[in-house]
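**Q** Please work out how this folds:
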Amino acid sequence: MNRLLERLAPFAFGVLALGLWQGSVWALAVPAYVVPGPIAIFNAYLSDYAILNPALLSTLTVTITALLAATLLGVFLAVAMAASALFRAAIQPWAVILQVTPVVAIAPLIIIWVNQPFVALVVCATIVAFFPILSNTAAGLAATPPELLDLFRLNGATRWQTLFLLRLPSALPNFLTGLRISGTLALVGAVVAEFVAGSGGFASGLAYRIIEASYRLEIPRMFAALVLLGVSGIVIYAALGFLEHFLLRKRNAA
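**A** Coordinates of the predicted model:
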């Protein structure tokens, strides 16, 4: 019973918050161009879904592509760092520098250099998303139980056999944690890149629709786009959480 209540609590809180929001808008007679209520936002989505849905699909395409690229890049670098201390010493500081550099500051340069809008957006989102996968996978590879490493050595396992048969499977929980974080960061990176590209005239994605709505003072439509982004982030996080639960449960069962 308590578990059921815990699952229902977020939905109950959301319904309560939406009700208070709508009630406040009605009671205070707040104009929709200042703060629209949930009903106005929903009506705006119904009016413009033919525009917002393709824009959402464009943003999600960039997000998923960037997440795949970040996964490949992060795992490759983590394995290379685990295999070579010299490579780790050479790469790790630059990875940290790239992570702490605001993508909004380098996105215009990337868009100019790449000169392919979709590829440029993917590159920007990948830069934002790859570091959690890199750091978590590298931490998982470094945390392999020493007794298991000794067991593999005693049985004559090669360096690569130890890496692929022991260290990578042991790092799976850490990798999945990083993947879950990177999923939402890829969406953030895609939106930031689309804001920069949209300011330059590249019309694609929900971020551009938000900019367009703000210029036209179509605030309910802007909120509708924001809600779509928020829901997308929740769905991505939940889907990756389900993947994590499924893979770890299957691994523990084996």
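**Q** Going by C-alpha atoms from here, please, whenever you check contacts or count neighbours.
**A** Will do.
**Q** Give me the most central residue, this protein.
**A** Nearest to the mean C-alpha position of the chain, by CA atoms, centre = their mean, lies T184 at 2.2 Å.
**Q** ok, now which ones touch it?
**A** By CA atoms under 8 Å, 6 or more residues apart in numbering, T184 lies in contact with 233, 236-237.
**Q** elements contacting the helix or strand where E244 lies?
**A** E244 is part of helix 219-253, with elements assigned from DSSP states H and E. Under the contact definition 3 or more CA pairs under 8 Å, 6 or more residues apart in numbering; DSSP states H and E, helix 219-253 sits against helix 38-83, helix 172-199, helix 205-215.
**Q** Give me the angle between the shortest one and helix 38-83.
**A** Pointing back at helix 205-215 there. Here the directions of helix 205-215 and helix 38-83 differ by 140 degrees (axes from the mean of the first three to the mean of the last three CA atoms, to 10 degrees).
**Q** Can you give me the buried ones in helix 205-215?
**A** 205-214 (16 or more other CA atoms under 10 Å).
**Q** ok, now how distant is Q116 from T65?
**A** 15 Å (CA to CA, to the nearest Å).
**Q** Settle it for me: which of those two has more neighbours?
**A** T65 (18 against 11; other CA atoms under 10 Å).
**Q** check contacts around that one.
**A** Contact analysis of T65 by CA under 8 Å, 6+ apart lists V122.
**Q** quick one, which of the helices and strands packed on helix 219-253 is nearest to A157?
**A** helix 38-83 (14.8 Å; CA to CA).
**Q** Alongside the first, I'd like the structure of this one:
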Amino acid sequence: MSTPFPIASATPVAPPRSARSAQPTRAPAPHRAAARRIPLMAQPRVQRVVYPLLVGLVLIALWQGLVTGLELPPYLVPSPLLMMKTLFTDWAALGASLWVTVKITVLAFGVATVAGVLISFLFVQSKRIETALFPYAVLLQVTPIVAVAPLIIIWVKDPMASMVVCAALVALFPIISNTTLGLRSVEPDLQSYFKLNRATRLQTLVRLRIPSALPYFFGGLRISSGLALIGAVVAEFVAGTGGTGAGLAYQILQAGFQLNIPRMFAALLLISLTGVALFVLMAWLTRLALGSWHASENSQD
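**A** From the prediction side, this is the model:
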């Protein structure tokens, strides 16, 4: 029986070559990397360097303009140009003193880091131990180092070792506090999972508590690096050592006695730059350790 209407074939029929050639060709899509390219000044890393430099240049220009316009004498406020000139002319003495201060700071920072981490590991083993000993760590923080430094200098015969001890005491508490807080800040579900799998105390410490405490630990390092420098300068002031073993604090005292204010400002500039360098180094170490997995270093805001 024949159907009244022809049935269309389900197979599509290709258009002729002339029709296919008349169809417009689609332009190739641009490369995704080129489309997402960020301008240089819009990059966060460049902004973190350029913006503070611009503010610093504006402040230095304002300082230079005020000193020149008001004709302030150098023994009151030296100009930035005179300070930089003094820094270059007196670099032989200032550079040697800078090395002494940096050496004390680094040694004290290392001692404070090792001691702070070991004390934090002791605190996290038992809540009773932390409750019994943590007030004494707070006592070290609130005691003025200026009042304790003379006793330490008397008890420790070596001047360098005594100044290292003084600076380490100043830098110790932030590492203890931050690391202990990080070791305690463990997610309860993960801690229950480790207990469920019968993990030992050492396994829980190495595989759970230490990774959780790393952001807090590096935050404590950023604070303690600057405090170690402050403690080193304060210890140098109290010790009053001169000669070849003199630090920048002695150069400041000597410049103050001689009313050599440009040299005093040059020494203060070196101390400030050292503190900034330590902070930048700790920030770089933090990004190196946490940049691949922690949200605090991967945030785009």
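**Q** Superposing both, give me the TM-score.
**A** Superposed pair, TM-score by TM-score structural alignment, normalised by the length of structure 1: 0.95. Supporting alignment: 252 aligned residues with a CA RMSD of 1.5 Å.
**Q** hmm, back to that, quickly compare the helices and strands packed on helix 219-253 of structure 1 and say which is most buried.
**A** Compared across these, helix 172-199 shows the largest average neighbour count, a mean of 24 (mean count of other CA atoms under 10 Å).
**Q** for that helix, the distance to its chain's centre please.
**A** With CA atoms, centre = their mean, to the nearest Å as the basis, helix 172-199 of structure 1 stands 3 Å off its chain's centre.
**Q** sorry, back to before: would you check how far apart the aligned partner of the residue nearest to the centre of structure 1 in structure 2 and P44 of structure 2 are?
**A** Using TM-score structural alignment as the criterion, T184 of structure 1 maps onto G226 of structure 2. Remark: distance between G226 of structure 2 and P44 of structure 2 (CA to CA) = 24 Å.
**Q** cool, L57 of structure 2 as well?
**A** For L57 of structure 2 relative to P44 of structure 2 (CA to CA), the value is 20 Å.
**Q** Would you mind giving the contacts of T184 of structure 1 as CSV with neighbour count and distance to L73 of structure 1 added?
**A** Formatted as CSV, those follow (neighbours: other CA atoms under 10 Å; distance: CA to CA, whole Å):
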residue, neighbour count, distance to L73 of structure 1
G233, 19, 22
I236, 21, 20
Y237, 18, 20
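**Q** Including distance to L8 of structure 1, could the helices and strands packed on helix 219-253 of structure 1 go into CSV?
**A** CSV is the format used below for those (distance: least, CA to CA, whole Å):
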stretch, distance to L8 of structure 1
helix 38-83, 21
helix 172-199, 23
helix 205-215, 30
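**Q** Which among the ones you listed is found nearest to T101 of structure 1?
**A** T101 of structure 1 lies closest, by CA to CA, to one member of those: helix 172-199, at 12.4 Å.
**Q** okay, the angle between that closest one and helix 205-215?
**A** Going by the same axes, to 10 degrees, helix 172-199 of structure 1 makes 40 degrees with helix 205-215.
**Q** how far away is the corresponding residue of structure 1 for G95 of structure 2 from A125 of structure 1?
**A** Counting by TM-score structural alignment, G95 of structure 2 lines up with N53 in structure 1. In this view, N53 of structure 1 and A125 of structure 1 are 20 Å apart by CA to CA.
**Q** same deal with I39 of structure 1?
**A** Look at I39 of structure 1 and A125 of structure 1: by CA to CA, they are 33 Å apart.
**Q** how far away is the equivalent of L54 of structure 2 over in structure 1 from M222 of structure 1?
**A** Residue pairing (TM-score structural alignment): L54 of structure 2 is matched to A12 of structure 1. Applying CA to CA, the value for A12 of structure 1 to M222 of structure 1 is 25 Å.
**Q** out of these two, which sits in the busier spot?
**A** For A12 of structure 1 versus M222, neighbours defined as other CA under 10 Å are more numerous around M222 (24 against 12).
**Q** from what I can see the more buried one touches R209, true?
**A** Yes: M222 of structure 1 is within contact range of R209, at 7.3 Å (criterion: CA atoms under 8 Å).
**Q** Matching A238 of structure 1 against structure 2, which residue comes up?
**A** The alignment partner of A238 of structure 1 in structure 2, by TM-score structural alignment, is V280.
**Q** burial of the alignment partner in structure 1 of I152 of structure 2, as a residue count?
**A** Under the alignment defined by TM-score structural alignment, I152 of structure 2 is paired with I110 of structure 1. By other CA under 10 Å, the residues close to I110 of structure 1 number 19.
**Q** Apart from its neighbours in sequence, what residue is nearest I110 of structure 1?
**A** Closest residue in space to I110 of structure 1, ignoring its immediate chain neighbours: A120 at 6.1 Å, by CA to CA, 6 or more residues apart in numbering.
**Q** residues contacting that neighbour?
**A** The neighbourhood of A120 of structure 1, defined by CA under 8 Å, 6+ apart, consists of 110-111, 114.
**Q** Equivalent analysis for F223 of structure 1, please.
**A** 36, 41.
**Q** same check, this time on the one 3 residues further on
**A** If a contact means CA under 8 Å, 6+ apart, then L226 of structure 1 has I210 as its contacts.
**Q** aligned partner of it in structure 2?
**A** With TM-score structural alignment as the criterion, L226 of structure 1 matches L268.
**Q** what do you get for A171 of structure 1?
**A** Looks like A171 of structure 1 aligns to A213 there (TM-score structural alignment).
**Q** So that match sits against S185, correct?
**A** Yes: in this structure, A213 of structure 2 is within contact of S185 by CA under 8 Å, at 7.2 Å.
**Q** related to what we said a few turns ago, what's the match for the residue nearest to I110 of structure 1 in structure 2?
**A** Aligned partner of A120 of structure 1 by TM-score structural alignment: S162.
**Q** and the gap between the residue of structure 1 most remote from its centre and L163 of structure 1?
**A** Using CA atoms, centre = their mean, the residue of structure 1 lying farthest from its centre is L154. It sits 41.5 Å away. Per CA to CA, L154 of structure 1 is found 15 Å from L163 of structure 1.
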